[in-house]
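Novice: here are the coordinates; sequence isn't available:
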């Protein structure tokens, strides 16, 4: 049974990696259909919404500061969060949580030189 457990764990790990790799593209695709337009547009709105310190940490080479779903919601505002939720096809609270969980890493990976690459 140990071998099958190991195989099952390996398969689950591979699936998780594939799903994680798809997140940046999924976010970019959804943003393209909103007023944000792209990742840079979302970052600009988050900075204006009071998350400048967090966003700057994601762009830098240092540690990424965490952000909560509530902070994302507050920074973007209800209408913008609703627009994103509609594009993702999920409830308001789910999109804020998803962005809080994944945006620090997505922005970090899309900005190797401290700026968002144009294809992100």
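Specialist: Perfect, thanks for sending it. Since the model is a prediction, treat every value here as computed from it, not as a measurement. Residues are numbered from 1 along each chain as shown.

Novice: rest of the way, CA atoms for contacts and neighbours
Specialist: Noted.

Novice: Tell me how far the residue nearest in space to the middle of the chain lies from residue 44.
Specialist: Centroid-nearest residue in the chain: residue 103, 2.6 Å away (criterion: Cα atoms, centre = their mean). Going from residue 103 to residue 44 by Cα to Cα, to the nearest Å gives 13 Å.

Novice: ok, and here's another one to check against it:
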């Protein structure tokens, strides 16, 4: 698990040009969460009928854009509220950051089109 944590932190830090904000820590924690992390997030989106989005993020082609509404639906309001509390960001700011960065982060974590072990 330590290798995956280091990989996640490295990718997120590169995407944020080394800026180690609270957001980075929270996203890292979310992706390595005990309840399944990255795999669970992808599964939640799939259950909400948005598997086409996550498939593009994991796949080797272009990443599909995600809307703030789709993020709310895919992550669920409880997770959104937890992230707001953890980051100190407003809901609008959190969703904007997730919209911009979550597809890129997942794409970088799955460079060969499959989940890391």
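Specialist: The structure has been received and is ready for your questions. No experiment lies behind these values; they were computed from the predicted model shown.

Novice: quick one: contacts of the one helix or strand the residue nearest to the centre of the first structure maps to?
Specialist: Secondary structure from DSSP states H and E places residue 103 of the first structure in helix 92-110. If you take Cα atoms under 8 Å, 6 or more residues apart in numbering as the criterion, helix 92-110 of the first structure is touched by 23-24, 39, 55, 58-60, 64-70, 72-73, 81-82, 84-85, 88, 116-117, 120.

Novice: Which residue in the first structure aligns with residue 114 of the second structure?
Specialist: Matched by TM-score structural alignment, residue 114 of the second structure corresponds to residue 115 in the first structure.

Novice: What degree of burial does the closest residue to its match other than its chain neighbours show, as a neighbour count?
Specialist: With Cα to Cα, 6 or more residues apart in numbering as the criterion, residue 115 of the first structure has its nearest non-adjacent residue at 6.5 Å, and that residue is residue 59. Residues contacting residue 59 of the first structure under the criterion other Cα atoms under 10 Å number 24.

Novice: Would you mind confirming that residue 73 of the first structure is in contact with residue 81?
Specialist: Yes. The pair residue 73 of the first structure and residue 81 passes the contact test of Cα atoms under 8 Å, sitting 6.4 Å apart.

Novice: And for residue 49 of the first structure, nearest residue in space, chain neighbours not counted?
Specialist: In space, residue 49 of the first structure is closest to residue 75, 3.9 Å off (Cα to Cα, 6+ apart).

Novice: Contact partners for the closest residue to residue 48 of the first structure other than its chain neighbours?
Specialist: The shortest distance from residue 48 of the first structure to any non-neighbouring residue, by Cα to Cα, 6+ apart, is to residue 75 (7.4 Å). With contact taken as Cα under 8 Å, 6+ apart, residue 75 of the first structure is in contact with 45, 46, 47, 48, 49, 50, 51.
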